[in-house]
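[1] Sequence first, predicted coordinates after that:
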Amino acid sequence: MKAFVFPGQGSQFVGMGKDLYESNETAKNLFEKANEILGFRITDIMFDGTDEQLKETKVTQPAVFLHSVISAICLGDEFKPAMVAGHSLGELSALVAAGAVSFEDGLKLVYARAMAMQKACEAAPGTMAAVIGLSDEVIEQTCAEVSTEGNVVVAANYNCPGQLVISGNMDAINAACEKLKAAGAKRALPLKVGGAFHSPLMQPAKEELEKAIQATTFSAPLCPVYQNVDGLPHTDPSEIKVNLIAQLTSSVRWTSSVQNMIKDGADDFTECGPGKALQGMIGRIDKTVAAHGIA
């Protein structure tokens, strides 16, 4: 069974989508429609901008979304998923590709999400750190030991066995990294990200995004969407909305999402969007399934 997966922030690169724009009329029209909706030419930054321009949150999130969704649309009849999932931001790409949200509404939600997260990052500065080579339980326990009121660190992204990303206040992240290295982590390094995503520090962004999600029409997707908050399949639009709202302050349960998709029959995963990060994670979760990009 075929599963399609959609990457999140961090997979972007200058030049992404340019080949689609130049070779496919449908893609070109959708990119131009996006420029109109956003009120600036995001395509100029995606195709020919600098890394710094592309790293701006208001650019990064819609850029990754656009590349992912337009790539899926351009597959035409080849896009026949039995199930879909997306990592963090990629969940919105998955929902649009699966027909639960329109292209226009999806892009507006992504932009609202990016701006709300940017605002939350400025109000409560934080960061994230990748931890390699320890069990989830040890990392969770360390986060609990380090966290205090007003200085929090939590497990944020369960990417694959032996790779977990933590998120929180700067001091708490630094303290947790030291303890995790002492506990035997191969690596515990802060990431170059704009804030503490998927942590309690995103509460103001969650409240802002909730209004935008509740005002948006969601339909039943053409196949189950395995959502980040619980790693389980969902088709009910009201459930999907609730989970999408919770996502900003909840952990991304990517490992269990992929494991559940495989349990439900997925044996061929196609990553739609920039980069190969999800293919690598899927390979580390289960080596028996195929994971590749768009051919």
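    Sure, I can see it. Numbering: from 1, shown residues only.
[2] use CA for all of it now, contacts and neighbours both
    Will do.
[3] any idea what the most centrally placed residue in the chain is structurally, helix, strand or coil?
    Nearest residue to the geometric centre of the chain (Cα atoms, centre = their mean): residue 88, 2.4 Å. What DSSP: H, G, I helix; E, B strand; the rest coil gives for residue 88 is coil.
[4] what does residue 131 give?
    strand.
[5] and the closest residue to residue 293 other than its chain neighbours, how far is that from residue 240?
    Nearest residue to residue 293 in three dimensions, chain neighbours excluded: residue 271, at 4.8 Å (Cα to Cα, 6 or more residues apart in numbering). According to Cα to Cα, to the nearest Å, residue 271 and residue 240 sit 21 Å apart.
[6] Give me the neighbour count for residue 185.
    By other Cα atoms under 10 Å, 19 other residues sit near residue 185.
[7] Now do the strands in the stretch 1-150 of the chain.
    2-6, 83-86, 126-132 (DSSP state E, counting those that start in this stretch).
[8] So what touches the first one?
    By Cα atoms under 8 Å, 6 or more residues apart in numbering, the residues outside strand 2-6 that reach it are 68, 80-87, 90-91, 93-94, 261, 266-273, 278.
[9] In helices only, show me those.
    Using DSSP state H, the members of the contacts of strand 2-6 that fall in helices are 68, 90-91, 93-94, 261, 278.
[10] What is the nearest of those residues to residue 131?
    Set against residue 131, the nearest of those by Cα to Cα is residue 278 (17.0 Å).
[11] just checking, the closest one touches residue 270?
    No - shown here, residue 278 and residue 270 do not form a contact pair, counting by Cα atoms under 8 Å, at 9.3 Å.
[12] So those two - more neighbours on which side?
    Higher neighbour count among residue 278 and residue 270: residue 278, with 27 against 22, using other Cα under 10 Å.
[13] ok, now which ones touch residue 38?
    Contacts of residue 38 (Cα under 8 Å, 6+ apart): 108, 111.
[14] Could you identify the most distant pair in the ones in helices among the contacts of strand 2-6?
    68 and 261 (19.9 Å).
[15] so where do the strands sit in the stretch 151-295 of the chain?
    153-160, 163-169, 187-190, 225-226, 233-234, 268-271, 290-293.
[16] Structure two is appended below for comparative analysis:
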Amino acid sequence: MQFVGMGQKLLDVPSVKELYNDASQILGYDLLELCLRGPKSTLDETVYCQPATVVSSLAAVELLYQQQETAVSNCMAVAGFSVGEITALIFTGAISFPEGINLVKIRAEAMQASSQLTRSGMMSVFIGADNKLPLGLQVAEEWCRREHNITNPVCRVANHLYTGAKVVAGNEEGLQFLEQNRDDFQIRKTKRLPVSGAFHTPLMQPAVEPFTEALKFTKISNPRFFTFIFFSYSCSWPCS
């Protein structure tokens, strides 16, 4: 999750500043300045928080490599969730750092644009074994149709955190309905996420085409571990 000051503790690690600088050249703005000083309202915007998350994650791996080289060099597999998938691809050398940042830029811009088409968002819901969350989601969508004339409303589970917690995403009206009527569906607590749209739902469909087009022009290599490759930003961990 993005926060003002992210990356601050990594700046003493060799190549981290260059990592941010090279990303900034591709993005067209000073990413490190935004990460360190915000403002938070800007950093929370999809178009900025996705690149900030990816680059700061790679910078954190630089720190890990400096502190415990074998933890990185002996890595057997990596995994990423959502935009973290691109982080994982860069780490393994499946895609280069410049191409990875370009993908993140296009992805973030497309998802930001999709978010602006419809009032939407995400929130964590905390539930017990007796929950009626599936019913709540159905009723919330019906509420959107009947009370707000939304033709194809979305209110659904976007992420499964653990047994007692899910992330629900969709139309703002549906999320508000769940918040206001949570006791009816045995929802113990809700907490809004600092994001600008309903990610991992059909409301992001407009972002699919531009990202798909960008992928067509991205060179993807076989991921390889234990071989050092030094990208333009002087990557010091075994990226491929």
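    Looks like it arrived, so ask away. Owing to the predicted nature of the structure, the values given are computational and were not obtained by experimental measurement.
[17] quick one on the thing from earlier: pick the most buried one from the strands of the stretch 1-150 of the first structure.
    With neighbours defined as mean count of other Cα atoms under 10 Å, the strands of the stretch 1-150 of the first structure peak in mean count at strand 83-86, which reaches a mean of 28.
[18] Which part of the second structure matches it?
    Residues 77-80 of the second structure are matched to strand 83-86 of the first structure when aligned by TM-score structural alignment.
[19] And for stretch 258-276 of the first structure?
    Under TM-score structural alignment, stretch 258-276 of the first structure corresponds to no residues of the second structure.
[20] Quick check: chain neighbours aside, which residue is closest to residue 171 of the second structure?
    Spatially, and ignoring its direct neighbours in sequence, residue 171 of the second structure is nearest to residue 120 (4.3 Å; Cα to Cα, 6+ apart).
[21] Residue in the first structure paired with the one you found?
    Checking TM-score structural alignment: residue 120 of the second structure goes with residue 126.
[22] Surely its match touches residue 196?
    Yes - if you go by Cα under 8 Å, residue 126 of the first structure and residue 196 touch, sitting 4.7 Å apart.
[23] Residues in contact with both of the two, list them for me.
    Joint contacts of residue 126 of the first structure and residue 196 (Cα under 8 Å, 6+ apart) are 167-169.
[24] any idea which element the residue lying farthest from the centre of the second structure lies in?
    The C-alpha centroid of the second structure is most remote from residue 146, which lies 32.3 Å away (Cα atoms, centre = their mean). For residue 146 of the second structure, the host element (DSSP states H and E) is helix 133-148.
[25] Now that helix: buried residues?
    For helix 133-148 of the second structure, burial by neighbour count (16 or more other Cα atoms under 10 Å) applies to 133, 136-137, 139-145.
[26] Show me what it is in contact with.
    With Cα under 8 Å, 6+ apart, helix 133-148 of the second structure has contacts from 127, 150-156, 173-175, 177-178, 185-187.
[27] re earlier: how about CSV for the strands of the stretch 1-150 of the first structure, with distance to residue 43 of the first structure added?
    Converted to CSV, those look like this (distance: least, Cα to Cα, whole Å):
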stretch, distance to residue 43 of the first structure
strand 2-6, 20
strand 83-86, 22
strand 126-132, 28
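[28] So which of those strands is nearest residue 211 of the first structure?
    Smallest distance to residue 211 of the first structure across the strands of the stretch 1-150 of the first structure (Cα to Cα): 21.7 Å, for strand 83-86.
[29] mean shift of the closest one relative to the second structure?
    For strand 83-86 of the first structure, the mean distance from the matching residues in the second structure following superposition reads 2.1 Å, by mean Cα distance after the TM-score superposition for the first structure.
[30] how about residue 63 of the first structure, what's its partner in the second structure?
    So, by TM-score structural alignment, residue 63 of the first structure is matched to residue 52.
[31] how about the helices in the stretch 1-150 of the first structure?
    18-23, 25-38, 42-48, 51-55, 57-73, 90-97, 103-123, 136-146 (DSSP state H, counting those that start in this stretch).
[32] Single out the most deeply packed of those helices.
    Most buried of the helices of the stretch 1-150 of the first structure by mean neighbour count (mean count of other Cα under 10 Å) is helix 90-97; its value is a mean of 28.
[33] That helix vs the second structure, average distance?
    Comparing helix 90-97 of the first structure with its match in the second structure after superposition yields a mean distance of 1.6 Å (mean Cα distance after the TM-score superposition for the first structure).
[34] Just want the angle from that helix to helix 103-123.
    170 degrees (axes from the mean of the first three to the mean of the last three Cα atoms, to 10 degrees).
[35] Between helix 57-73 and helix 90-97 of the first structure, find me the angle.
    Using the same axes, to 10 degrees: helix 90-97 of the first structure against helix 57-73 is 40 degrees.
[36] What is helix 90-97 of the first structure packed up against?
    Judged by 3 or more Cα pairs under 8 Å, 6 or more residues apart in numbering; DSSP states H and E, the packing partners of helix 90-97 of the first structure are strand 2-6, helix 57-73, strand 83-86, helix 103-123.
[37] Return the distance of it from the chain's centre.
    Distance, stretch centre to chain centre, for helix 90-97 of the first structure: 9 Å (Cα atoms, centre = their mean, to the nearest Å).
[38] Could you list which residues are in contact with the aligned partner of residue 46 of the first structure in the second structure?
    Using TM-score structural alignment, the partner of residue 46 of the first structure in the second structure is residue 35. By Cα under 8 Å, 6+ apart, the contact set of residue 35 of the second structure is 3-7, 43, 52.
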